[in-house]
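J.: sequence isn't available, so here's the structure alone:
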């Protein structure tokens, strides 16, 4: 499942970079301009994308399994995509902004679970065994 987080992060980073290229054109003299909310959402989406990649690698160093691991992974993926989408939808459907706290809570719960998994993991979890020379 940590592969899911890493893939989500890399796909989102690709989209975020394309979004950035569109923004560069939009704010250029030839472009149509942009509402300020799209610039902020772009930055937050990029930060969440990087955090997804890092968390995807970090979760391997925890002792999380089963439901806790699933909630950590899928809670993050849901929040990573739906929080920026909700902020952008504020322009079209303002009532959707009420769900932003739900997606923020999803991200917070995910990070709290990964923090707990990190705190409670032994130093041996996630380590690659080192080869010992033959005698």
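T.: Looks like it came in fine. Computed from a predicted model, the values in this text were never measured in an experiment.
J.: switch to C-alpha atoms for all contacts and neighbour counts from now on
T.: Will do.
J.: quick check: the gap between the closest residue to residue 100 other than its chain neighbours and residue 49.
T.: Sequence neighbours aside, residue 83 is the residue nearest to residue 100 in space, at 5.6 Å (criterion: Cα to Cα, 6 or more residues apart in numbering). Residue 83 is 12 Å from residue 49, where distance means Cα to Cα, to the nearest Å.
J.: which residues in this structure form helices?
T.: Ranges of helices in the chain, per DSSP state H, are 2-27, 36-58, 66-89, 100-120.
J.: and among the ones you listed, the most buried is which?
T.: helix 66-89 (a mean of 20; mean count of other Cα atoms under 10 Å).
J.: which strands or helices does that helix pack on?
T.: Secondary-structure packing of helix 66-89 (3 or more Cα pairs under 8 Å, 6 or more residues apart in numbering; DSSP states H and E): helix 2-27, helix 36-58, helix 100-120.
J.: which residues touch that helix?
T.: When contacts are defined by Cα atoms under 8 Å, 6 or more residues apart in numbering, helix 66-89 is touched by residues 1-2, 4-5, 8, 37-38, 41-42, 44-45, 48-49, 52, 96-97, 99-100, 103-104, 106-107, 109-111, 113-114.
J.: put this beside the first:
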């Protein structure tokens, strides 16, 4: 499942970069970028970076089984749902979809609360924060 998080993160960054280039074309043509496009772009970028981080944090904190699946599915749904609803609702005039933003935001919050629980209840050395036998070289 962490492959899904990492893959979704990198795909999200690629989509975010493509949207950024589109925004550049709009600006270069002398027009302002619509605020809804900027908001979706920013949210997708941040959430995609966090998806990649989550791809490493989930196994590092020992999240397994159905909880691991729940964290992954909830996070990916929120990662794409939040910017998607901004683009669809505001950008394409499908404003009746806007209330689903609470669903996508809630999915992200639940995912983060599960990770919070694992981070504070797991072993102190979970996540690689403890001492190591590795000695860095003198460069």
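T.: Perfect, thanks for sending it. Bear in mind that the values here come from a model prediction, so they are computed numbers and not experimental data.
J.: what's the TM-score for these two chains?
T.: The TM-score (TM-score structural alignment, normalised by the length of the first structure) is 0.86; 129 aligned residues with a Cα RMSD of 1.9 Å.
J.: ok, back up a step: same list, the helices and strands packed on helix 66-89 of the first structure, but as a markdown table with distance to residue 89 of the first structure please.
T.: A markdown table is the format used below for those (distance: least, Cα to Cα, whole Å):
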| stretch | distance to residue 89 of the first structure |
| --- | --- |
| helix 2-27 | 16 |
| helix 36-58 | 10 |
| helix 100-120 | 10 |
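J.: quick one: closest of those helices to residue 126 of the first structure.
T.: helix 36-58 (9.2 Å; Cα to Cα).
J.: packing partners for that closest one?
T.: Helix 36-58 of the first structure packs on helix 2-27, helix 66-89, going by 3+ Cα pairs under 8 Å, 6+ apart.
J.: average offset between the last one and the second structure?
T.: If I follow you right, that is helix 66-89 of the first structure. Following superposition, helix 66-89 of the first structure is found to deviate from the second structure by 0.8 Å on average (mean Cα distance after the TM-score superposition for the first structure).
J.: which bit of the second structure covers that helix?
T.: Aligned by TM-score structural alignment, helix 66-89 of the first structure falls on residues 65-88 of the second structure.
J.: so how far is the matching stretch from its chain's centroid?
T.: 8 Å (Cα atoms, centre = their mean, to the nearest Å).
J.: OK, contacts around residue 103 of the first structure?
T.: Contacts of residue 103 of the first structure (Cα under 8 Å, 6+ apart): 78, 79, 80, 82, 83.
J.: report the central residue of the second structure.
T.: The structure's the second structure has its C-alpha centroid closest to residue 47; by Cα atoms, centre = their mean the separation is 2.6 Å.
J.: excluding its backbone neighbours, what's nearest that residue?
T.: Here the residue nearest residue 47 of the second structure, using Cα to Cα, 6+ apart, is residue 79, at 5.4 Å.
J.: now residue 52 of the first structure
T.: In space, residue 52 of the first structure is closest to residue 9, 4.8 Å off (Cα to Cα, 6+ apart).
J.: equivalent analysis for residue 41 of the first structure, please.
T.: residue 84 (5.6 Å).
J.: that older thread, trace the residue nearest to the centre of the second structure over to the first structure, please.
T.: Checking TM-score structural alignment: residue 47 of the second structure goes with residue 48.
J.: look up how far residue 111 of the first structure lies from that match.
T.: In terms of Cα to Cα, residue 48 of the first structure sits 12 Å off from residue 111 of the first structure.
J.: likewise for residue 80 of the first structure?
T.: From residue 80 of the first structure across to residue 111 of the first structure, the span is 12 Å (Cα to Cα).
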